[in-house]
Each structure stands twice: as structure tokens, then as C-alpha cells.
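Student: Sequence and predicted structure below; questions after.
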Amino acid sequence: MKTDIENFLNYLMVEKGFSGNTKEAYHNDLCQLADFAGNCLSNRGAQHLWDNFNRQDMLSYLLDLKERKYAVTTVVRKLAAAKSFFGFMIEEKKVRQNPTDNIESPKVGKPLPGAISVGQVKLLLEQPVKLSAPEAKRDRAMLELLYASGMRVSELINLNVEDVDCDEGQVRCFGKGQKERIVPIYPQAARATAEYVNEVRHRLQRDESEKALFLNRRGERLTRQGLWQILKEYARAAGLADQVTPHTLRHSFATHMLNGGADLRSVQELLGHANISTTQIYTHLTSDHIRRAYDSAHPRAKK
């Protein structure tokens, strides 16, 4: 059964251009489903084949997840992985029926992204400046680039040296599905990045063939986990430990751009969202700004 999962995951990578992170998430979810399916089939003496796993079995799996107190968002994700997998199996004629047919995902409220204020961003970005270690210049460049561009953390750590043009003030990154986009960055971020590249990166580099922009102490490409640990330390130093996640600067970038008057389409392009509905969630965070603008502009609202 797990061989079918591997074939499906390879299909996602080769045919659909899915990222390694998405493949890993699907792998974990589907292997969990395969273990549950194997137990179901064993209990009724059936062969361990996906074609013997039926709709009732799928409903039992979802009930099991609920009884084990999985979050609704996690159940939704696991069901989505199963739907995608069985859709593939139908196309490949590996199963005759889709056990996920007519099973609706649990309703889940879409959480608002966590943004922090302009003042809090400034406080966070100032933390590496207080340190003298060479890595502090790297960290400052990373934080400035995240807030300057709105990049995802995964996009930042996948940057190579050639992807940032500090003279032109722009960065080239690759989003979901390896879709390329060019994002402008403000001068302070460009200067911080140039300073890191010119003064620090070569001190971290062990292998001259390494192209990664941001390196760890071993001279290897910094990982998502490594960046998150670094960010947590600076958030703690800034007194923002409870308010900062790996994507806080991305969310703050989008919110502050809209508050500053940027149009939704431009922010969509900058964030690399395929659908503008994804970007629209940030408009909920700008209601205070809209209220202030209304109160100051409408003749009957002025005090």
C-alpha cells in the first residue's frame, strides 16, 4: 500500500511541481492513513489493498482522528491529502471506487494572520544590531529581507547569492510550484544584505561551491528550523515572544503595505499568491486604518 503512496508523491513532485515540504506533509498523512487502513482490512480478513478500503472505513478513520483530539485544521489537511491520493488512484485505475467521495471537510474558520505593529517590527529588526558576533549581520540581513519582501521563510532560505541584487534593490525568489517573482526591497535591507555578503558570508563558507545566500556555522544552507530558532531568540529579546511566528514578518509586510495605500493586486504579486482571495484575508486586518480614514475624510464623521 505504501508503494502506491510513493508513486503518488513522485507524481506530485514531477508532474505538479510540489515542494519538498508539501511532499513530506502528504507522506506523513498518507502513511498514517495506510496504517489505519491496514488494521481495518486485517480485522475483517481482507487483503491489504486500497481497493478494499471503502467509504465506511474512511469515515471510521476521520472519527478516529476526532476521538484522538486532532485539531479541525489537521483533520481537514489529512482529508485533503486522502482525496488527492484517491483521485490519483482512480486515474491510474488502481481502485474502482473512491472512498472519499461525498465526504465533506469539517468547517473551519479561517484564522487571521498574525501581524505586529510597525513599531514592534522596528524593535525586532533592531535586535541583531545590538550584537557584535558575525552571525548578527547575517541575522539582520535575514530579518530585513523578510520584512522588505514579504517572502515566505522557505523562499528566504532557498535564496542563492545571485538572487539578490543589492545595487538594484531587488530579490528574485521562487514560490510554490517554483514560480519565479522579482520583488523590490528597500535600501536599508539592500545595505544589510550587502554588508553580510561582503563582510561575513565568506567567514561562514566552508565549500567554495556552496551557492546558498544564508549559511549556518557549518557553512551549510540555513534550514527553516535554524531560522526559526534565530527568530525566536530575537523575538524574546524584543519582548515579542508570544507574538512572533516564522511568518509574522510576511503577514506584517502585507498588512502594512495595505495600510500604506498599496492596492490589493500589487500586494498579491509581491506575496506570490496565485489567487487574490488568499490576499484578501489581509484586508480584515486594516479595518482600524479604514475607520480612521473614514472619520478624517467624511464631512459628517468629523468631530
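Tutor: Alright, I've got the coordinates.

Student: CA only for contacts and neighbour counts going forward, please
Tutor: OK.

Student: what's the nearest residue to residue 88 if we skip its chain neighbours?
Tutor: Among residues not flanking residue 88 along the chain, residue 8 sits closest, at 7.0 Å (C-alpha to C-alpha, 6 or more residues apart in numbering).

Student: Just give me the neighbour total for residue 254.
Tutor: For residue 254, the count of nearby residues is 26 (other C-alpha atoms under 10 Å).

Student: OK, contacts around it?
Tutor: By C-alpha atoms under 8 Å, 6 or more residues apart in numbering, the residues touching residue 254 are 150, 267, 271, 282.

Student: got those residues as CSV, with secondary structure columns?
Tutor: Below are the contacts of residue 254 laid out as CSV (DSSP: H, G, I helix; E, B strand; the rest coil):
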residue, secondary structure
150, coil
267, helix
271, helix
282, helix
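
Student: Of those - the most surrounded one?
Tutor: Within the contacts of residue 254, residue 150 tops the neighbour count with 26 neighbours, counted by other C-alpha under 10 Å.

Student: who touches it in this structure?
Tutor: Under the criterion of C-alpha under 8 Å, 6+ apart, the neighbours of residue 150 are 249, 250, 251, 253, 254, 270, 271.

Student: try it against this one:
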Amino acid sequence: MTSDAEKQVGDLGFPDMGSGYEVNYTFGRQGPIGVVKETTLAELLQRYADILWDEGRHKYNVKAFIGELDEILLGARFSAFSQELLDGLIGALRKRGNSNATINRKMAALGKLLRKAYKMGDIHNLPEFKRQKEKAGRLRFLEADEEEVLFREIASRSELYLYLSIFLVDTGARLGEAIALKWNDIHEGRATFWVTKSGRSRTVPLTVRAKDALKRVADRSPGPFSRIDQQKYRAVWNAAKVDAGLGNEDDLVPHILRHTCASRLVRGGIDLRRVQMWLGHQTLEMTMRYAHLASHDLDMCVPVLERHLK
């Protein structure tokens, strides 16, 4: 007998989940031979959230994403996550008005959770995740005068947050990377970030200004910024942004310091491959969004075009 929830899932265009609670399967080389019990996204999240994601804003967002997807599925149970089921989720999100960029973020969270579940034998099938094409948005970064007035407002509220802001803009580090930094990660004028979004460590040399910022917080442990609460820092940032006359810009968030670092490197003549290494991007494609700033590289084209005039 089919439950009301299963009927509703079917009405949304999702495949029939089946009415049983167990399914026999054989993986061969891909996994163990045994029995898989049906599960839900909510159960998988509860089981693996603390393993896959560190505490913080990102983990909070992931829980919201997975919770929404589970709600769309009406808490349906499954032992395999089919391509048809994934396509149905994407279609439902698009009907809710989600942009491709938002869908990509939600699918990234879902994909990470399902891969873990597959590896642990909780499900016996994975769909193919394809990134949705995103529109190129305006890339915002701070000019020198904007940085000066914003940092002045931050300093009036907290010197510690000022030193963190300086460190972020001069290293291009993500907020979470800077907070996770330990003192033994800083050696001979270089900082090594071990806790990164890509899972790959990277080391960058420090500017004089960044070194000075670290000296001023030398009494803090176990790292220069490790006891900073991200939400409190964002609250101070938002208040400072308003008093700096930048309060009407929604995209002016702390992550803009990373964009600012990248833009200064590119506009200063650093090639994109080195910028990729500095930022820790997994692919050069991620760094290419800064390519338009390298306009000086095109100056050499003008003499060639004007040659026929001479």
C-alpha cells in the first residue's frame, strides 16, 4: 500500500522509492556485498555532518540546504539515489526560483554527503553531478581609499579585528583559514594554511604589514586569530561598513578581502597561474574570473594594430 508521502513525491515528478525497507545488492569491486537499509537525507546528515563539515557558518548553511532537499523529497526513504531523483530535485529548486549558482551550492553539499554515504555502504548508487552554468556576476573588490576608511571604522571598534582584516587582505586567506591558523604554521615570514576549502594546504609569503599585524597579536594562543568568533567579526564588519558609507552594498562582505588580494596581484602584473597557487584554487578556471583585470597584458597589441599606419 502506498503512503500519502510517496504519492506526493510521485506527483512532484520523482521516481517511485519503493515500499520495502531493505534491498540486496552486489557491488563487486565498487563496494561490499550485503544488505542496504533505506535511509533519508536527514538521517545521513545527522550521521555524517560532524565528520564532513567543521563548525561555523558553512556547516549551518549545509544543514539548511540538506534540510530543504529532504523537505522537497517529503522525507522519503531510499537505498539508491538515482539520476532521475537528482534531476527532479534540481527541477524543484528551479521552480522555487533558485539561481544556478544557488543550485550548485546545494548540490555540492548533497554530493559530498552522498559520496560519504556511498563509501560507508549506506546507499548503493550515486548519480552524476553536473555543475549548472552560472552567469558571470560583477566582481567587487576594495580600492585603496575604500580599504582605508573601512579599516579605520573597524579599528575604532576592535584592534584585533583590524589586524585580522589586514591579514586577510594581504594573504587572500578565507576567514575560516585565518581563524584556524596556528603559530607553528607561521615560519620564516610565511604562513601555511592547512584547513582549506579544497583540502589542499598552501603556503604564502607575508607582507610587512601582515607580519606587523601578527606581532601585535603575539600573546594570543593557540593561533593569532583562533579565538575570534566569525559571527561577531561579521557583525563588527557590517557596522563599520555602514559608517564607512558602504552600507548599501550587499556584496561587500568579509570575503571581498580575498577578491581584493587577487585583484591587486593581477593588476600588478602577476600571471594567473601564480595567482591560482596563491589563492589555492583547484582549477585555473576559478582564477580566470580575475583575468579581465590584466588589461596591461593587452597593451602590447596596440603597436601591432598601428603598425600598418606607419
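Tutor: Now that the structure is in, tell me what you want to look at. None of the values given here were measured: they were computed from a predicted structure.

Student: Need the TM-score from the superposition.
Tutor: The TM-score (TM-score structural alignment, normalised by the length of structure 1) is 0.70; 264 aligned residues with a C-alpha RMSD of 3.5 Å.

Student: picking up where we left off before, surely the residue nearest to residue 88 of structure 1 meets residue 84?
Tutor: No - using C-alpha atoms under 8 Å, residue 8 of structure 1 makes no contact with residue 84, being 9.1 Å away.

Student: neighbour count winner among these two?
Tutor: residue 8 (21 against 15).

Student: And the strands in the stretch 1-150 of structure 2, which stretches?
Tutor: Ranges of strands within the stretch 1-150 of structure 2 are 22-26, 33-37, based on DSSP state E, counting those that start in this stretch.

Student: hey, which of these is tucked in deepest?
Tutor: The highest average neighbour count among the strands of the stretch 1-150 of structure 2, using mean count of other C-alpha atoms under 10 Å, belongs to strand 33-37 at a mean of 15.

Student: In space, what's closest to residue 232 of structure 1 - neighbours in sequence excluded?
Tutor: Closest residue in space to residue 232 of structure 1, ignoring its immediate chain neighbours: residue 241 at 6.6 Å, by C-alpha to C-alpha, 6+ apart.

Student: cool, and residue 265 of structure 2?
Tutor: Leaving out its chain neighbours, the residue that sits closest to residue 265 of structure 2 by C-alpha to C-alpha, 6+ apart is residue 275, at 6.9 Å.

Student: Could you check which residue of structure 1 pairs with the one you found?
Tutor: Under the alignment (TM-score structural alignment), residue 275 of structure 2 maps onto residue 267 of structure 1.

Student: Equivalent analysis for residue 256 of structure 2, please.
Tutor: Looking across to structure 1 (by TM-score structural alignment), residue 256 of structure 2 lines up with residue 248.

Student: ok, now which ones touch that match?
Tutor: Contact analysis of residue 248 of structure 1 by C-alpha under 8 Å, 6+ apart lists 113, 114, 115, 116.

Student: before we move on, what about residue 175 of structure 1?
Tutor: For residue 175 of structure 1, the contact set (C-alpha under 8 Å, 6+ apart) comprises 155, 181, 272.

Student: Would you mind giving me the ChimeraX syntax to select the buried ones in the residues you listed?
Tutor: Buried members of the contacts of residue 175 of structure 1 can be picked out in ChimeraX with the line below, counting by 16 or more other C-alpha atoms under 10 Å:
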select :155,272
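
Student: before we move on, back to that, contact partners for the match of residue 275 of structure 2?
Tutor: Residue 267 of structure 1 makes contacts with 254, 257, 258, 279, as judged by C-alpha under 8 Å, 6+ apart.

Student: which of those map to contacts in structure 2?
Tutor: On the basis of both residues aligned by TM-score structural alignment, their matches' C-alpha atoms under 8 Å, what survives of these in structure 2 is 254, 257, 258, 279.

Student: can you pick the most crowded of these?
Tutor: That'd be residue 254 among those, by other C-alpha under 10 Å, with 26 neighbours.

Student: Provide the secondary structure category for it.
Tutor: When classified by three-state DSSP, residue 254 of structure 1 comes out as helix.

Student: what's around the spatially closest residue to residue 281 of structure 1 that is not a sequence neighbour, how many residues?
Tutor: Nearest non-adjacent residue to residue 281 of structure 1, counting by C-alpha to C-alpha, 6+ apart: residue 112, 6.8 Å away. Residue 112 of structure 1 has 12 neighbours, counted by other C-alpha under 10 Å.

Student: Kindly provide the distance from whatever residue of structure 2 lines up with residue 142 of structure 1 to residue 67 of structure 2.
Tutor: Counting by TM-score structural alignment, residue 142 of structure 1 corresponds to residue 164 in structure 2. Applying C-alpha to C-alpha, to the nearest Å, the value for residue 164 of structure 2 to residue 67 of structure 2 is 33 Å.
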